[in-house]
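In: Sharing a sequence plus its predicted fold:
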Amino acid sequence: MWGAAVLTYLAAVFHRGTLGVAGPLAIDRFQVGPAALSSFTVLQVGIYAAMQIPTGLLVDRFGSRRVLTAAVLLLGCGQLLFAFATSYPLGLLARAVLGIGAALTWVSILRLVATRFSARQYALVATISAAMGALGGVAATFPLAGVLAALGWTGTFLLVGAITAAYATITAGVLRDSPGSAAGAGDARTILRKVRSSWAIPGTRLAFWTHFGTMFVPNVMSLLWGYPYLVEGVGVPPAQASLVLSILIAGQIAGGPPVGALIGRFPGARVPIVFGYLLCNGLTWLVLLSSARPPLLVVSLSFLMFAFGGPVSNVAFALVRDYNPIDQVGTATGIANVGGHSATALGVLLVGVLLDAVGEYRIALLALVMLLLLAVFRVTVWWRRTRAAVLAAQDRGVVTPVLIRRRRWDLPEHVPA
């Protein structure tokens, strides 16, 4: 069942990333510029982000089986529509359908993992799931470029759309929800109360900003701007650019299991790992943007470093699992998942707007550095507040997920968390 569910996420990652190498074809097909091209990804990722809390509520209410089946149907139909779209508005509609379908996958898988695996296994299985899903990103690079060259736009997207829609028969037949995992219907007031309850937990907010800061850079580069930056900004030949872009995915696959094992076995190391990644990310941008045409080795190593944001982002879901009751894990996971995807949509849009305005990738990519600085600030704030909540609970004799000691830089005891 876990394997069948992960394949739906692989499909979602693949469909989400198809514009990475199809972007130049889309410019010619729809007769648009960089900012309008970025709108395809902004719309898709924006819908993905907006759907995360509703998805969490849906999966808490109906279970993973039905939600994942609906997801693959929407992914298939969206890609079929994209295959025949020749106008810009119809192309946007197709990407919107894809965005909804993709939005239903990851939270549903994490809900399935939360009910089928122990709390200690959760972080490891979640990161392995993400690594397996990242194979869809690999398929969306040089393999997709080869199929596009052989079959053309319509033939390629018609084929992948039909295969995806047909997979709904597998999810409907193989997946099973654990007894009691679906909470049943609830009125609007109950649903709103569940969202507020999850959001009120400092650990949930820490998870949101952790996901915000760690995931958006590899997403922005793999979904849209990495390939044009390599080809037009750095001057890498298209064939090599596809291979370099695949490093973003290969790093996620290779880094997923060890990072998952580490954060599962050593809960106290989770937030320090996040801070370590954010620091390395910032230093990498400093090196990469210091030259108009950095050497290919420097670019490749930079992309490899960015790639580890995917595995590290799973710290957010481990935090959600620790600090929320099991019946609202889906909702809280949806809230956390909004973080990285809203940052991705914002990053894609800002890079596109700046690129239209100045025509220089080095300046346009500074938008991602600004978002990174915002993330560092907010993670710091909510880490301290989460620690304050945990320390207060320990003082009351409550058993907490992580046992911590008060430090001199912790919030004063009288400050509410």
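Out: Perfect, thanks for sending it.
In: rest of the way, CA atoms for contacts and neighbours
Out: OK.
In: list the contacts for the residue nearest to Gly63 when sequence neighbours are not counted?
Out: Sequence neighbours aside, Ala182 is the residue nearest to Gly63 in space, at 4.8 Å (criterion: Cα to Cα, 6 or more residues apart in numbering). Neighbour list for Ala182: Val59, Asp60, Arg61, Phe62, Gly63 [criterion: Cα atoms under 8 Å, 6 or more residues apart in numbering].
In: what does Val13 give?
Out: So Val13 contacts Ala102, Gly133, Ala134, Gly136, Gly137 (Cα under 8 Å, 6+ apart).
In: The second one against Ala4, yeah?
Out: No - in this structure, Gly133 sits apart from Ala4 without contact. The criterion is Cα atoms under 8 Å, and the distance is 11.3 Å.
In: quick revisit: using JSON lines, lay out the contacts of Val13 together with neighbour count.
Out: What follows is the contacts of Val13, written out as JSON lines (neighbours: other Cα atoms under 10 Å):
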{"residue": "Ala102", "neighbour count": "29"}
{"residue": "Gly133", "neighbour count": "25"}
{"residue": "Ala134", "neighbour count": "26"}
{"residue": "Gly136", "neighbour count": "23"}
{"residue": "Gly137", "neighbour count": "29"}
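In: element containing His196?
Out: To be clear, residue 196 is Arg; His isn't right here. If you go by DSSP states H and E, Arg196 is part of helix 188-199.
In: buried residues in that helix?
Out: Under the neighbour-count criterion of 16 or more other Cα atoms under 10 Å, helix 188-199 has Ile191, Lys194, Val195, Ser198, Trp199 buried.
In: picking that back up, can you tell me the SS state at the residue nearest to Gly63?
Out: coil (DSSP: H, G, I helix; E, B strand; the rest coil).
In: Second structure for comparison follows:
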Amino acid sequence: MVHTYELSIPILVPIWLAEFSVIDVGVAQFPVNPATVGTLVAVGYGLFGLGALPSGVLVDRVSARFLITVGLLGMGASFLLLSVSPSPVVIGLALAVWGVSASVYHPSGLSLISRGVEKRGSAFAYHGMAGNIGISLGPLVTIVLLLFLDWRVVVGLLTIPAVVAAVYALRVDIDERAAVVDGGGDADAHAGSAVSSLGDFLSSSRVLFASLFAVVFAVTFFSGLYYRGVLTFLPELLRDVPALAPVEFGGRTFEPGDYLYVGLLMVGVLGQYVAGKLTDSYRPEYGITFGFGALAVVALLFVPASAIGLPALLVVSALLGFFLFAVQPFYQATVAEFTPPGKRGLSYGFTYLGVFGVGALGAVIAGTLLTYFSVEQLFLVLAALGVGASALGSYLVSAGTGRGDPDGAT
């Protein structure tokens, strides 16, 4: 559900660019263009990441089920507000509500998996596949509904699944700590190390950043900037590719680029599954090194492939979808390798602060480059981000000893 909403937003960006001309904030007015809309979207995406840190603190003390349920209801409410938004400012407010609500999920869900499931790699793989189903199904449903309905009606209908999911979250029977209970009855071992004050937060943070977790945290910066930078305007970019010109059929106009965008996201399901399975057998640091290196190469190939023709573009798009989501189980598993169970919520809070908080700037960077520079320069910047993350992965390979160390490398 988180990713259903997250990746439906880029489908709406071209509509907002066409429908609105001015962003009026009272004391000033700004033109609607990729730079300003990217900044508007980045507010919601940024809160999605920034809220992960306090959520990570909370999940070490509060039931993950409760936090996930609250997040689902908040996401539904945000899209209900989006459906009645009369202006870009209210759109920005609705996206901000979505960001705060969605921010509770990743620390809660990933902590639940890392504490409640022994085969974490497989669990992360299935979890990632579910995320990718939302990532691809959300935009697809949005695209299809937009053929028949106004965009406000469409986002209003999207509130319904969140309510259904919240009811399920309240009713499902789970053991949140199954994987940390040992023969010595240490069922609440994590509770004693939970953050209960600012002093605890600072001391726990120092412990985390005195370890190789600091390098993993840096990886999340590059990952988030690449992820948000490439996806936010991708539907708009694909509409400008000659091989993906609009098609008239049955009195309606179809944008092939929108469907390629969805197909690219669907390939990510395979990337999540393969990478998650690999983390059960190999050190995930290797996956970080290779996966981000591949993303750097894909970024360099994307614009030339668009110029060559549809077959080349399809191949490069499939590779982009595969590796963009394959790297996620690698850094998720690496976090678990380098942190103790009692700090897992906090560590995933920091992780998604990097991925989605700092990463939200990727939308601003992409919008600015597209407004004032060129598509080619955007993808050169994306390639540089891939190289940076791959280099950090290489460092983890040479310096890390996390696998087999249940308390993390400190």
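Out: Received the coordinates, thanks. These figures come from a predicted structure and were not determined experimentally.
In: which outside residues touch the helix holding Arg196 of structure 1?
Out: By Cα under 8 Å, 6+ apart, the list of residues contacting helix 188-199 of structure 1 reads Ile53, Leu57, Thr204, Arg205, Asn324, Gln328, Thr331, Ala332, Ile335.
In: Try it again at 7 Å.
Out: Contacts to helix 188-199 of structure 1, defined as Cα atoms under 7 Å, 6 or more residues apart in numbering, come from residues Thr204, Arg205, Asn324, Gln328, Thr331, Ala332.
In: Could you check how far Val390 of structure 1 is from Val274 of structure 1?
Out: Using Cα to Cα, to the nearest Å, Val390 of structure 1 is found at 19 Å from Val274 of structure 1.
In: quick one: which of these two has more around it?
Out: Neighbours per residue, other Cα atoms under 10 Å: of Val390 of structure 1 and Val274, the larger number sits with Val390, 25 against 22.
In: OK, contacts around the more buried one?
Out: Counting by Cα under 7 Å, 6+ apart, Val390 of structure 1 has contacts Thr400.
In: now do Ile135 of structure 2
Out: Ile135 of structure 2 sits next to His3, Thr4, Leu7, Leu265 when contact means Cα under 7 Å, 6+ apart.
In: And Gly136 of structure 1, by the same measure?
Out: Neighbouring residues of Gly136 of structure 1 by Cα under 7 Å, 6+ apart: Leu10, Ala11, Val13, Phe14.
In: coming back round to it: which of the contacts of Ile135 of structure 2 ranks first by neighbour count?
Out: Leu265 (29 neighbours).
In: just curious, which of the contacts of Ala182 of structure 1 is nearest to Val287 of structure 1?
Out: Comparing the contacts of Ala182 of structure 1 against Val287 of structure 1 with Cα to Cα places Val59 closest, at 42.7 Å.
In: For the closest one, which non-adjacent residue is closest in space?
Out: Ser108 is the one closest to Val59 of structure 1 (Cα to Cα, 6+ apart), at 5.9 Å.
In: Go through the helix or strand harbouring the one you found and flag the buried ones.
Out: Using DSSP H and E, Ser108 of structure 1 maps to helix 106-116. For helix 106-116 of structure 1, the neighbour count (16+ other Cα under 10 Å) marks Trp106, Val107, Ser108, Ile109, Leu110, Arg111, Leu112, Val113, Ala114, Thr115 as buried.
In: With distance to Ile263 of structure 1 added, can I get those in TSV?
Out: Listed next are the buried residues of helix 106-116 of structure 1 as TSV, based on distance: Cα to Cα, whole Å:
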residue	distance to Ile263 of structure 1
Trp106	19
Val107	19
Ser108	21
Ile109	19
Leu110	16
Arg111	19
Leu112	20
Val113	16
Ala114	16
Thr115	19
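In: Run through who's touching stretch 19-33 of structure 1.
Out: Residues contacting stretch 19-33 of structure 1 (Cα under 7 Å, 6+ apart): Leu37, Thr86, Ser87, Tyr88, Thr141, Ala145, Ser222, Leu223, Leu224, Tyr227.
In: Which of the buried residues of helix 106-116 of structure 1 sits closest to Leu368 of structure 1?
Out: Distances from Leu368 of structure 1 to the buried residues of helix 106-116 of structure 1, taken by Cα to Cα, are shortest for Trp106, at 24.1 Å.
In: Many thanks, I have nothing further to ask.
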